[in-house]
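Q: this is a predicted model, with the sequence first.
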Amino acid sequence: MIGIKIDGKHTSDFGLIMTGCEIASPEPITHMISIPGRPTELDLTESIYGRVTYKPRTLKFAFDHPQDTTAKFQGLLAYLNNLYHGRRVKVIIDSDPGWYWVGRMSVAGSKDKKGLANFVLTLAAEPYKYAVLSTLDDWLWDSFSFRTGVIRNYKNLSIPESKVITVIGSPVPVTPKIKVSKAMTLVVAGKSFSLAANAWQRLAGVKVGREPTLFAFTDTGVVSIEFREESL
């Protein structure tokens, strides 16, 4: 039965039948400055972070549930409220199984005279959705999209003396972390990093986005590059 998973539990476990799914686009955070004598405002939206940022967005999921008594409806509503209302949860939509959303959930319910109960689960979500798998996880083909998916496996890569690794990043640029088996030097995006052995290190100032990024390593060792895709 089509629905959603909330913190690993599927809505079909409650007998809920999904009838609607609404995902609002997030509102951009703009930075406009009025300058005397200038006919239009100065748009500095991308100047602060180098890209557009967004406000939280709303996801709404509508469900039906056959109920023959008001008491049963009230019992299920109370059960869902106790589980999820006001709580921060992780949601995976069946139709988009490779990604998850994070946000605070609210629960609402009503019942008509014919015995049909309606429930609406609303998620006040972060603007981005996150890939279920990171670059260190084993790939699951049942959730892989052959239309838009990219296989990213950057775990325990062998570096013979020196090597350039092409990293395919995220639809929304993210900062990767890296771990090496022995001290070595990395050059990426015109910046040089001295990497210590056996410790996760975040590459400050480096973002990996849609375009391939070259990671140039020197010396011999084993390298892991970790990040999780983000997308609107």
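A: Looks like it arrived, so ask away. Numbering: from 1, shown residues only.
Q: please make it C-alpha for all contacts and neighbour counts, starting now.
A: Noted.
Q: ok, Val222 to Leu186 distance?
A: Distance from Val222 to Leu186, counting by CA to CA, to the nearest Å: 13 Å.
Q: for Ala131, same thing?
A: Ala131 is 26 Å from Leu186, by CA to CA.
Q: distance of the closest residue to Tyr54 other than its chain neighbours relative to Thr122?
A: Once flanking residues are discounted, Tyr54 sits nearest to Pro28: 4.3 Å by CA to CA, 6 or more residues apart in numbering. Here Pro28 is placed at a distance of 21 Å from Thr122 (CA to CA).
Q: what do you get for Thr135?
A: 30 Å.
Q: now for the residue lying closest to Cys21 once chain neighbours are set aside, how many residues are close by?
A: Leaving aside its sequence neighbours, Cys21 sits nearest to Phe61 (CA to CA, 6+ apart; 4.7 Å). By the criterion of other CA atoms under 10 Å, Phe61 has 19 neighbours.
Q: what about Phe61, which helix or strand?
A: Assigned by DSSP states H and E, Phe61 belongs to strand 57-66.
Q: next secondary structure after that strand?
A: helix 70-84.
Q: and the following helix or strand past that next one, what's buried?
A: Later in the chain than helix 70-84, the nearest helix or strand by DSSP H and E is strand 88-93. Buried residues in strand 88-93, counted by 16 or more other CA atoms under 10 Å: 88-93.
Q: and strand 88-93, what other elements does it pack with?
A: strand 4-6, strand 99-111 (3 or more CA pairs under 8 Å, 6 or more residues apart in numbering; DSSP states H and E).
Q: any idea of the angle it forms with strand 57-66?
A: With axes from the mean of the first three to the mean of the last three CA atoms, to 10 degrees as the basis, strand 88-93 and strand 57-66 are set at 70 degrees to each other.
Q: outside of strand 88-93 itself, list whatever touches it.
A: 3-8, 99-105 (CA atoms under 8 Å, 6 or more residues apart in numbering).
Q: again, only using 7 Å
A: The set of residues external to strand 88-93 that reach it, using CA atoms under 7 Å, 6 or more residues apart in numbering, is 3-7, 99-105.
Q: ok, second structure coming up, stack it against the first:
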Amino acid sequence: MAALQGVKIGDHHTLKDWGLYLVVGGTTVGPAEPDESLLVKVPFSDRILDLSKSMDGKVHYTQRKITITLKCVKPKRLWPKVQSTLENALQGQWLKCVFDDDPAWYWEGFWTVTPQSRDRWENVFAITGICNPYKTNTTAAAGADWLWDSFSFEEDTIYDTPTEVKSL
């Protein structure tokens, strides 16, 4: 049986700080949304002008929606306090998000908290982020400080010249 996993959002870890663990299959990373503002309606025409690749030949994206479903392991009497603390820490904040199973990468986004269900046995929350379209490697900034604890010698790369690293 796999160990319970959480997510670090901002300075807080959902499992260690709040007793909230990831539901198996409860994380959804939506598709990157193409920048539709680059589709221009031509005045007095029935056509749309596609400027999405006009500047650099690349498609540009605006955002991505990430939904994280978490269950509470704390006693039922503490559930209202957990919800209040969770909302105070995350609601309406622009924060980094690092998943326990992918510690070398982070997402940045604007987070909201929604109670999903509460019955006598479990309390479930959904944390939703409207995020940048790409996750960012924690080691991508050449010459900048980075964390050894999250560095994987098998999968990560140390960059010695500045570069932009993106991953869909």
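A: That came in fine, so what should we check first? All values reported here derive from a predicted model rather than from experimental measurement.
Q: can you put the helices and strands packed on strand 88-93 of the first structure in TSV and add distance to Ile151 of the first structure and mean neighbour count?
A: Converted to TSV, those look like this (distance: least, CA to CA, whole Å; neighbours: other CA atoms under 10 Å):
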stretch	distance to Ile151 of the first structure	mean neighbour count
strand 4-6	24	20
strand 99-111	14	19
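Q: how about the ones you listed, which one is nearest Trp141 of the first structure?
A: strand 99-111 (13.6 Å; CA to CA).
Q: what's the angle between that closest one and strand 88-93?
A: Using the same axes, to 10 degrees: strand 99-111 of the first structure against strand 88-93 is 100 degrees.
Q: what about strand 99-111 of the first structure, how far off from the second structure?
A: Comparison of strand 99-111 of the first structure with the second structure after fitting gives an average deviation of 1.4 Å (mean CA distance after the TM-score superposition for the first structure).
Q: got a list of contacts for that strand?
A: 77, 81, 84-92, 117-126, 129-132.
Q: report the central residue of the first structure.
A: Per CA atoms, centre = their mean, the C-alpha nearest to the average position across the first structure is that of Tyr130, at 1.4 Å.
Q: which residues touch the equivalent of that residue over in the second structure?
A: Superposed on the second structure with TM-score structural alignment, Tyr130 of the first structure falls opposite Thr136. Counting by CA under 7 Å, 6+ apart, Thr136 of the second structure touches 105-107, 165-167.
Q: redo these as CSV? Include distance to Asp17 of the second structure.
A: Shown next, in CSV, are the contacts of Thr136 of the second structure (distance: CA to CA, whole Å):
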residue, distance to Asp17 of the second structure
Trp105, 21
Tyr106, 19
Trp107, 20
Val165, 31
Lys166, 30
Ser167, 29
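Q: in those, find the pair that's most separated.
A: Trp107 and Val165 (12.8 Å).
Q: buried residues of stretch 25-38 of the second structure, list them for me.
A: Neighbour count says stretch 25-38 of the second structure has 27, 32, 38 buried, by 16+ other CA under 10 Å.
Q: measure it end to end?
A: Stretch 25-38 of the second structure: ends 35 Å apart by CA to CA.
Q: could I have the buried ones of the contacts of strand 99-111 of the first structure as ChimeraX selection syntax?
A: Selection of buried members from the contacts of strand 99-111 of the first structure for ChimeraX, criterion 16+ other CA under 10 Å:
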select :77,81,84,85,88,89,90,91,92,117,118,119,120,121,122,123,124,125,126,129,130,131,132
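Q: and the contacts of Thr136 of the second structure, which is closest to Ser52 of the second structure?
A: Lys166 (18.8 Å).
Q: list the contacts of the closest one.
A: 134-136.
Q: map Glu27 of the first structure across to the second structure for me.
A: Under TM-score structural alignment, Glu27 of the first structure pairs with Glu33 in the second structure.
Q: and that match, what does it touch?
A: Taking CA under 7 Å, 6+ apart, we find Glu33 of the second structure in contact with 61-64.
Q: now the first structure: which of those residues match?
A: Here is what carries over to the first structure from these, by both residues aligned by TM-score structural alignment, their matches' CA atoms under 7 Å: 61-62.
Q: among the contacts of Glu33 of the second structure, name the buried ones.
A: 61, 63-64.
Q: between those residues, which is closest to Thr161 of the second structure?
A: Distance to Thr161 of the second structure across these (CA to CA) is lowest for Tyr61, with 25.4 Å.
Q: the closest one matches what in the first structure?
A: So, by TM-score structural alignment, Tyr61 of the second structure is matched to Tyr54.
Q: next one: its match from Ala131 of the first structure, what distance?
A: Tyr54 of the first structure is 18 Å from Ala131 of the first structure, where distance means CA to CA.
Q: and what of Lys72 of the first structure?
A: Distance from Lys72 of the first structure to Ala131 of the first structure, by CA to CA: 37 Å.
Q: can you flag which of the contacts of Lys166 of the second structure belong to strands?
A: Within the contacts of Lys166 of the second structure, residues falling in strands by DSSP state E are 135-136.
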